[in-house]
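Trainee: Sequence and predicted structure are below.
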Amino acid sequence: MRLVVYTGLCGLMAAPVVVHPILGFAAILCIAIAAGAAGALNQWYEADIDAKMKRTQNRPLPAGRMTRQTALHFGVGLGVGSVVLMDLATNHVAAIWLAISILFYVIVYTMWLKPRTPQNIVIGGAAGAFPPLIGWAAATGSTPLMAWILFAIIFLWTPPHFWALSLFVRTDYANAGIPMLPVVAGARHTRQQILLYTLPMAAVAIAPWPLGYSGWLYGTVSVVLNAIFLALAIRVWRNEASEPSGMKPEKRLFAFSIIYLFALFGALAIDAKVLG
């Protein structure tokens, strides 16, 4: 949730226009509300699954603190409200992409992909990649190539980020019957995929600098961050541990992947607004 709001803000700040602070705040608020809507609808649909997983057993529905009908009404209300407010505060383009992001997460990822295929997090990663695109659209009313590069960075970042986590909590997914990659293909194949996805992610993340969309600050930070990410991904690839206690490389990669995205998008926003 923090990353959703943060990357949306950075997308808005990186856009080559000056946005009125109140309208900018409204746009980011809409992104946050929409993310809340998607999360609520996800938990409404997966209440039975959440009850089987240790890390989700204390969520409101499996813990009995809220009924499923209430969660459904809450999620739909947040979703519709966020899209309407985005349209009124900014423009139709941003509102349309915001609506698409909610529907993609709930219908395409949660209902369709997640229970059926180990590629769920790959295709479904698009849902989490929309915020900077929406932020850019809220500022400019358009989605040029740079906005889609920001989308692609998160899209390619999601598999190594989430697979690193799923390696040391795969028992939860297995118990819930969710076909995450470590469950159906094993740890070794998952580690290979983490490394393979890290390579194009690094290339796309560095691309704004040589393409002239960013300056030296973003370029330098991006090269350093991606070098560290790649080094950690190589350690994960080389690891042979099968138990969570031996998965320190995976845990380090997962922790760094969050820092990575915060620092990368922060550098982009600073580069655009302070040095640009």
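Mentor: Sure, I can see it. Numbering: from 1, shown residues only.

Trainee: Please count neighbours and contacts with C-alpha atoms only from this point.
Mentor: OK.

Trainee: just checking, Met66 touches Leu72?
Mentor: No: the criterion here is Cα atoms under 8 Å, and Met66 misses it with Leu72 at 10.4 Å.

Trainee: Among those two, which residue is more densely surrounded?
Mentor: In terms of neighbours (other Cα atoms under 10 Å), Leu72 is the more surrounded of Met66 and Leu72; the figures are 18 against 13.

Trainee: surely the more buried one meets Ala40?
Mentor: Yes: the pair Leu72 / Ala40 is scored as a contact, 7.3 Å apart, by Cα under 8 Å.

Trainee: Show me what counts as buried in stretch 198-217.
Mentor: By neighbour count on 16 or more other Cα atoms under 10 Å, the buried set for stretch 198-217 is Thr198, Met201, Ala202, Ala205, Ile206, Ala207, Pro208, Trp209, Tyr213, Ser214, Gly215.

Trainee: want to compare, so here's the second one:
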Amino acid sequence: MVSAPVSHRGSTESPPQRQHGPRIRAQLRRVGDVVRAYLGLTKTRIIEQLLVVTVPAMFLAERGIPSVWLIVATLVGGAMAAASAHALNCVVDADIDAVMKRTARRPLAKGQVPTRHALIFGLVLGALSSVWLGLTTNWLAAALSAAAIAFYVLVYTLLLKRRTAQNIVWGGAAGCMPVVIGWAAVTGTVEWPALVMFGVIFFWTPPHFWALAMRYKDDYAAAGVPMLPVVATPVQVSARIVVYSWVMALWTLLLLPATSWIYAAVAVAGGGWFVFKSHRLHAGVRAGREVVPMRLFHLSNMYLCVLFAAIAVDAAVGLPVLGWPF
């Protein structure tokens, strides 16, 4: 008579299989932690914003919709370039990131990634981005991408950030490069509309970042970083936000000769709303009221996205431009 098989507490697995299960799950968790740590080095949220402005610049350069392959190739190369710059920035700024509450959870600040590995990761991504853009778009776009990485790391992070309150004004030029790279990927050249879009982001960056820095002033002070709100009074900071908001809003109008009424309506209405909000912040600061500068920060993100979406729609619809063709 054959006896019935012995049941292991109702499980159909053999004991060795049950022992391997938790071990495999633990290994998968460790792999996931490593992947998340390296993704954390790249600051993916900032990359998303950079890519948002790249595609409209490509639409305007094409005066229509570029090939899907060219868009994908440019976005992949641009994402790698931005990830490289951010990873290298994390390497240089690991000491101050550990001090600031806003950045204390970044991978190097928490010791999740060895510094040497992060440095290699950033350099490899930068090299790959240049080669990728050169082979899939053109070498002008690749050269502009490499220049943006070098400027962000060498000029902004190493030279300006810890030495001058003008750090974000001039260092922010690196964040303006995606529109120029997108234009170059389509045309193989850099023409005046690309430079106007560069200027829009250039003048948008100070009010955008200074609003954030007003909120995290104590963080920057503790880290010894002379962001404008650390070295200037709140009234001086909000006054400069107003000035740059006006310049930005007026600068957006320089793109009217290359666009139609769609962009014009968004640029005028959106710019007017942004200027109004900056004046409202300044009035509150001058009156000594408690203000919430992060509202302007979040508004600035939405404003830039809507403005560049208008550029894309304008180009895709193909309406006659207000000025002369380019």
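Mentor: That came in fine, so what should we check first? These numbers come from a predicted model, not from an experiment.

Trainee: on that earlier part again, relative to Leu261 of structure 1, which of the buried residues of stretch 198-217 of structure 1 is nearest.
Mentor: Ala205 (10.1 Å; Cα to Cα).

Trainee: What lines up with that closest one in structure 2?
Mentor: Here Ala205 of structure 1 is matched to Thr252 in structure 2, going by TM-score structural alignment.

Trainee: and what of Ala263 of structure 1?
Mentor: By TM-score structural alignment, Ala263 of structure 1 lines up with Val306 in structure 2.

Trainee: Secondary structure element holding that match?
Mentor: Per DSSP states H and E: Val306 of structure 2 is located in helix 293-317.

Trainee: Would you mind measuring from Leu75 of structure 2 to Thr54 of structure 2?
Mentor: Per Cα to Cα, to the nearest Å, Leu75 of structure 2 is found 8 Å from Thr54 of structure 2.

Trainee: ditto for Thr259 of structure 2
Mentor: Noted for Thr259 of structure 2: a distance of 17 Å to Thr54 of structure 2, by Cα to Cα.

Trainee: what's the answer for Tyr156 of structure 2, then?
Mentor: From Tyr156 of structure 2 to Thr54 of structure 2 the distance is 21 Å (Cα to Cα).

Trainee: Likewise for Phe308 of structure 2?
Mentor: For Phe308 of structure 2, the distance to Thr54 of structure 2 equals 9 Å [Cα to Cα].

Trainee: Compare neighbour counts for these two and give me the winner.
Mentor: Neighbour count, other Cα under 10 Å: between Phe308 of structure 2 and Thr54, Thr54 has more, with 24 against 21.

Trainee: Counterpart of that one over in structure 1?
Mentor: Alignment note (TM-score structural alignment): Thr54 of structure 2 maps to Gly8 of structure 1.

Trainee: what about that match, which helix or strand?
Mentor: Secondary structure assigned from DSSP H and E places Gly8 of structure 1 in helix 2-14.

Trainee: what's the answer for Leu108 of structure 2, then?
Mentor: Leu108 of structure 2 is located outside every helix and strand, with elements delineated by DSSP H and E.

Trainee: cool, Val221 of structure 1 as well?
Mentor: Here Val221 of structure 1 is assigned to helix 216-238, by DSSP H and E.

Trainee: What residues of that helix count as buried?
Mentor: 218-219, 221-223, 225-226, 228-230, 232-237.

Trainee: just stretch 66-80 of structure 2 next, same as before
Mentor: Going by neighbour count (16+ other Cα under 10 Å), the buried part of stretch 66-80 of structure 2 is Pro66, Leu70, Ile71, Ala73, Thr74, Leu75, Val76, Gly77, Gly78, Ala79, Met80.
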